[in-house]
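>>> Generate coordinates for the sequence data below:
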Amino acid sequence: MSDTAAPSMNRRRLIELVGASVGGAAAYQVMTRLGFASESPYRGPIKLEGDPKGSSVVILGAGLAGMTAAIELERAGYRVSVLEFNLRPGGRNWTLRGGDVFTELGGATQTCEFDPGLYINPGPWRIPYHHHAILDYCRRFGVTLEPFIQLNHNAFLHSSTAFDGKPQRIRDVKADFSGGVSELLVKATRKGALDDEVSTEDREILLEALRSLGALDKDFRYKAGEDSAYHRGHAKDPGGGLGAEPIDGAPIGLHDILTSRLWRGLQNFLSYDFQTTMFEPVGGMGRIGEAFARQIPDRIRYGAKVVSIRQNETGVTVAFEDLAASGAVREAKADWCVCALPLTILSQLPIDVSEPMKAAIDAVPYASAVKFGLQFSRRFWEEDEHIFGGISYTDLPIRQISYPSTNFNAGGKGVLLGGYTFDGPNSYEFTAMSPPERLRRALEFGAQIHPQYGAEFENGVSVAWHRVPFTLGCAGDWSDEARSAHYNDLCQIDGRIVLAGEHASYIPAWQEGAILSALDAIQRLHKRVVAS
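Sure thing, here's the model as predicted:
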């Protein structure tokens, strides 16, 4: 035994360890330190006071940022027009249903063959409770929401190299990791490793907290028994009649959890962005874009592909190809422009802006993401494995499987999100494949978690966001260096043009960021218009 003194443990390190083992405090601290764990600053509908004197605004893109700008500016008295590449509103706010057809870069065309009532959200698919702006707009525009099940203790954590490739229930890993680490902390506390940093009173309270939250027995040990079963469940659940007594399950050893890396999956439930409660619109995320579009009837021109953006001292001229007229080039003129095009698109267009703004537009790459929607002949995850909503996580290239949070226990067919990769090698590998090859691989990987895949699969679709023509990527992927150098330049009003979108926010890849950026942009624009 080494006689080296035990390293001192300060309060912050102690809280982080306790949070990692028995709660979300550690994750919340980390998020706060990084500047992410703060609620949306939205505090209610904006009011643009002052007369815009009939000013006109052309808005580029009918995603949530563009439509937010259009709705609020029209209410304030502006003459508004919106140009949208797609034949539908919403942009990345998109739901694929049976009969939908889409073509990706390279010409591959997919037709969604889902049965009526089934769908997949290839873009945003959940709304955190602290995204106040989008929740408020949903309420005001009549979009009905339902819970999105993020954490399901009965879903799986899976490592292809541990436990013989057998998936483990989240509840088991979560309880056993918490119990194992709590027991270690008790030992450290009893040995006096915390004496210099934690008072005697705090130490006694900590011991009691660890026993309760870690499901330790009266001797502060984590082992099979009534205490651990209270958190992780039983190997045989209690029943009725003869032979009804429960049987306690044997906990997974802390060493096995650590070396399997299954603990990584637990961070998805501690992160501020994914904490309960989360929501989704009834019928698919696209219902939000549809509701926004209903607020500005006849203002959106669909099938309009922007090809250049010019401005001078008196106004803005946007050239676009009219896709309904064989690509004939037309022009839209206005006094001002709110540009909500993705930067991946905007960076390829001729645009009259300052060098700082152009450098900012060019500085932001977009993350790669791929999603798979898989229809099965029955909801085997509910019928066979008793998984009702939630997400299973794996080290396989598909990374995760999400189960629908609707129509629980109704039987019949169902659609799984059969994989969701976000940035990294897996996304690029799937993006390089043809759609049929993507599905084949997703089924191959998914069958390692759910063997029913082979017998129950019917049809599917995949969306690789770097091949989606109207975005060429999933979301703005700022580095700290790029944000420090370019973010403020990106958000400035440049002559008569201002940008909006999730890329112009500190909440990239979320619909809340798109809406907040639009509200900020039009409030500053309105002040300039009224002042002039």
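
>>> okay, CA-based contacts and neighbour counts for the rest of this
Will do.

>>> any idea which element E437 lies in?
Following DSSP states H and E, one finds E437 within helix 435-446.

>>> residues making contact with that helix?
108, 110, 372, 396-398, 401, 418-419, 430, 453-454, 460-462 (Cα atoms under 8 Å, 6 or more residues apart in numbering).

>>> Which members of those are positioned in helices?
The members of the contacts of helix 435-446 that map onto helices under DSSP state H are 430, 453-454.

>>> who wins for most neighbours among the residues you listed?
The most crowded member of the ones in helices among the contacts of helix 435-446, judged by other Cα atoms under 10 Å, is F430 (25 neighbours).

>>> which residues touch that residue?
F430 neighbours (Cα under 8 Å, 6+ apart): 370, 438, 464.

>>> how near is the second one to V370?
As defined by Cα to Cα, to the nearest Å, R438 lies at a distance of 9 Å from V370.

>>> Show me the helices in the stretch 401-532 of the chain, by range?
Along the stretch 401-532 of the chain, the segments classed as helices by DSSP state H, counting those that start in this stretch run 425-432, 435-446, 453-456, 480-491, 511-531.

>>> what's the closest of these to A20?
A20 sits nearest to helix 480-491 of all those, at 25.8 Å, using Cα to Cα.

>>> Confirm that L17 sits in a helix.
Yes - counting by DSSP: H, G, I helix; E, B strand; the rest coil, L17 is located in a helix.

>>> Who are the contact partners of it?
By Cα under 8 Å, 6+ apart, L17 lies in contact with A26.

>>> A215 versus that one, what's the distance?
16 Å.

>>> Distance-wise, check the residue lying closest to N86 once chain neighbours are set aside relative to A155.
In this structure, N86 finds its nearest non-sequential neighbour in G303, 5.4 Å apart by Cα to Cα, 6 or more residues apart in numbering. Separation of G303 from A155 (Cα to Cα) stands at 42 Å.

>>> For the comparison step, fold the sequence that follows:
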Amino acid sequence: MAEEQVGGMTKRDLLALIGKAGGASAMYMAMSSLGHAAPTPFKGPIDLAGGAKGASVLILGAGVAGMTAALELSRAGYKVQVLEYNDRIGGRCWTLKGGDTYTELGGATQKCTFASGNYINPGPWRIPWQHRGIMHYCQQLGVALEPFQQLNYNAYLHSTKAFGGKPQRYSTIQADFYGHVGELLAKSVKKSALTDEVSTEDSAILLEALKSWGALDSSYRYVKGPESSGRRGWKKNPGGGLTAEPIPSDPLDLSTVLKSGLWRGIGQHLTNDHQYAIFQPVGGMEQVAKGFERAVGHLVRLNSKVKAIRQSETGVTVDYVDTVKGDQLTAKADWCICTIPLSILSQIEMNVGPELNAAIHAVPYMPSVKTGIEFKRRFWEQDEQIYGGITTTDLPIGQISYPSYNYGSKGPGTLLAAYAYGAYAYEFTSLSPEERVRLTLDWGAQIHPQYREEFVSGVSVGWHRVPWTQGCFGIWTEESRAQHYKNLCQLDGRIVLAGEHASYVGGWQEGGITSALDAIGRLHQRVQAA
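Below you'll find the predicted structure:
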């Protein structure tokens, strides 16, 4: 998710405020209105007609962007080789489960001891139905999906500054908020009595709430633009690469909507048994990576750390190190698709033009921390009747996500007990994994007192200490995107970049996939022209 500025605050801060006020559902809808989690223009497999003409392509990075490129190019007959830093395929498409070990920058090593079947996804953890690219590849690669409970009206909204710090059910806050606002608006329409009911200060707060609730623009109007299109759909959806910029759609006028009577069906989607269509792979997000591995894993060389990327008029040469044996090696190809995160690529020697070089160095990466904790039993279900969904809080842990699998199991259960970002994430990341887990327990106990008694073990991933990304995802501002985005996506000689950082769907796997498809499409055109 790009960290753009909105009215003096970052989008991330705004989304956090929306999440605290209206829960995970409200935050997800806001993400869509800000250009995140929105439908993408993916329409099916890319057409690489004309064949490879004997060309070879070297792909750097075996995350979903690199593997998408490898799959489609190899199908078209290109000679493909992929270099991957890790000892596994997937990149940020990653699952930690019992028996896994992970060593972060600084040398701290964690061994996950979760019981069989329990896991956390340190990176991507959900797949919205609107992300048609990742949905397509899951189906094509045999990756089984199950519902992810994004919205649960029985989960909590929590603030240390309200209700004496006692968490409140989402359904209670939402019903009261809608009810009071509805009454105030009705009174204001009937007798212009709004100023009789609330103070000037509360009126200003209410206006801001209505702006978020109604997807209004900066002048509090519901008009054609990114805010309304993020709710109703775009005329042209956001995607990856040079054709990524979305085009807003035209809203229907009020009279048309009212006379249609379709508004009567809105209420049924606010009941507890109606949820968003969001999915997760059965067994963890790593199943997506395993699907790509089954298809084109034979093209990937693991444990390969890229040291230098050099291009000439006739091809690309990459120097890399075997991180297990220490051997200094070289790979060559006619073309190169580089999906290495910019936070790492900016540290690698690379002879590209000044425009691309400036773009690579212009995108910082979001700080983020996820902590997973296993408990002796699923007390959130047994004691509090919370089955899936997300609790939001103003505590540094940010969110608690309840597992959307193994409902009713009597054995141990695992929570994503912290998803922190921004300043809190920097503080978290500076601590040892053990200290992060301890603080997660302390803070989480303010919402779930059972934490301490039921605790078994925990793991924590601070993304600025992850060796292969040193950050969670690329942060764009409106200014940096205007100045550098097209330069980042352009073919530079024989090199083209792809990944979530080269998309308008930043922070999502869909961004990596649509970016990769755009990149290989343009590379293929160059090959055909040559």
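
>>> Superposed, what's their TM-score?
Overlay of the two chains. TM-score (TM-score structural alignment, normalised by the length of structure 2): 0.80; 449 aligned residues with a Cα RMSD of 2.9 Å.

>>> Which member of the ones in helices among the contacts of helix 435-446 of structure 1 is positioned nearest P508 of structure 1?
F430 (22.6 Å).

>>> And the closest one? What does it align with in structure 2?
Aligning on TM-score structural alignment places F430 of structure 1 opposite F428 in structure 2.

>>> and what of L185 of structure 1?
So L185 of structure 1 corresponds to L185, using TM-score structural alignment.

>>> Make sure its match is actually in contact with L194.
Yes - using Cα atoms under 8 Å, L185 of structure 2 is in contact with L194, at 7.3 Å.

>>> Those two: which has the busier surroundings?
The neighbour comparison of L185 of structure 2 against L194 (other Cα under 10 Å) goes to L194, with 17 against 14.

>>> State the distance from S434 of structure 1 to T103 of structure 1.
Distance from S434 of structure 1 to T103 of structure 1, by Cα to Cα: 12 Å.

>>> Determine which of the helices of the stretch 401-532 of structure 1 approaches L135 of structure 1 most closely.
Across the helices of the stretch 401-532 of structure 1, closest to L135 of structure 1 is helix 511-531 (Cα to Cα), at 8.9 Å.

>>> A69 is in contact with L517 of structure 2, correct?
Yes - look at L517 of structure 2 against A69 with Cα under 8 Å: they come within range, at 6.7 Å.

>>> Trace L491 of structure 2 over to structure 1, please.
By TM-score structural alignment, L491 of structure 2 lines up with I493 in structure 1.

>>> can you list the ones in helices among the contacts of helix 435-446 of structure 1 in CSV and add distance to K174 of structure 1?
CSV is the format used below for those (distance: Cα to Cα, whole Å):
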residue, distance to K174 of structure 1
F430, 31
Y453, 27
G454, 30
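
>>> and of these, the nearest to E208 of structure 1?
Closest to E208 of structure 1, out of all of these and judged by Cα to Cα, is Y453, at 45.7 Å.

>>> Trace the closest one over to structure 2, please.
Aligned by TM-score structural alignment, Y453 of structure 1 pairs with Y451 of structure 2.

>>> Check Q295 of structure 1 too.
Aligning on TM-score structural alignment places Q295 of structure 1 opposite A295 in structure 2.

>>> Same question for the stretch of helix or strand its match belongs to: list its buried residues.
Assigned by DSSP H and E, A295 of structure 2 belongs to helix 286-296. In terms of neighbour count (16 or more other Cα atoms under 10 Å), helix 286-296 of structure 2 has its buried residues at 286-293, 296.

>>> Over to stretch 5-19 of structure 2?
5, 10-19.

>>> Tell me which of those residues fall in helices.
11-19.

>>> mind listing what L395 of structure 2 touches?
By Cα under 8 Å, 6+ apart, the contact set of L395 of structure 2 is 159-160, 443.

>>> nearest to R221 of structure 2, of the residues you listed?
S159 (30.2 Å).

>>> distance of that closest one from L270 of structure 2?
Taking Cα to Cα, one finds S159 of structure 2 at 23 Å from L270 of structure 2.
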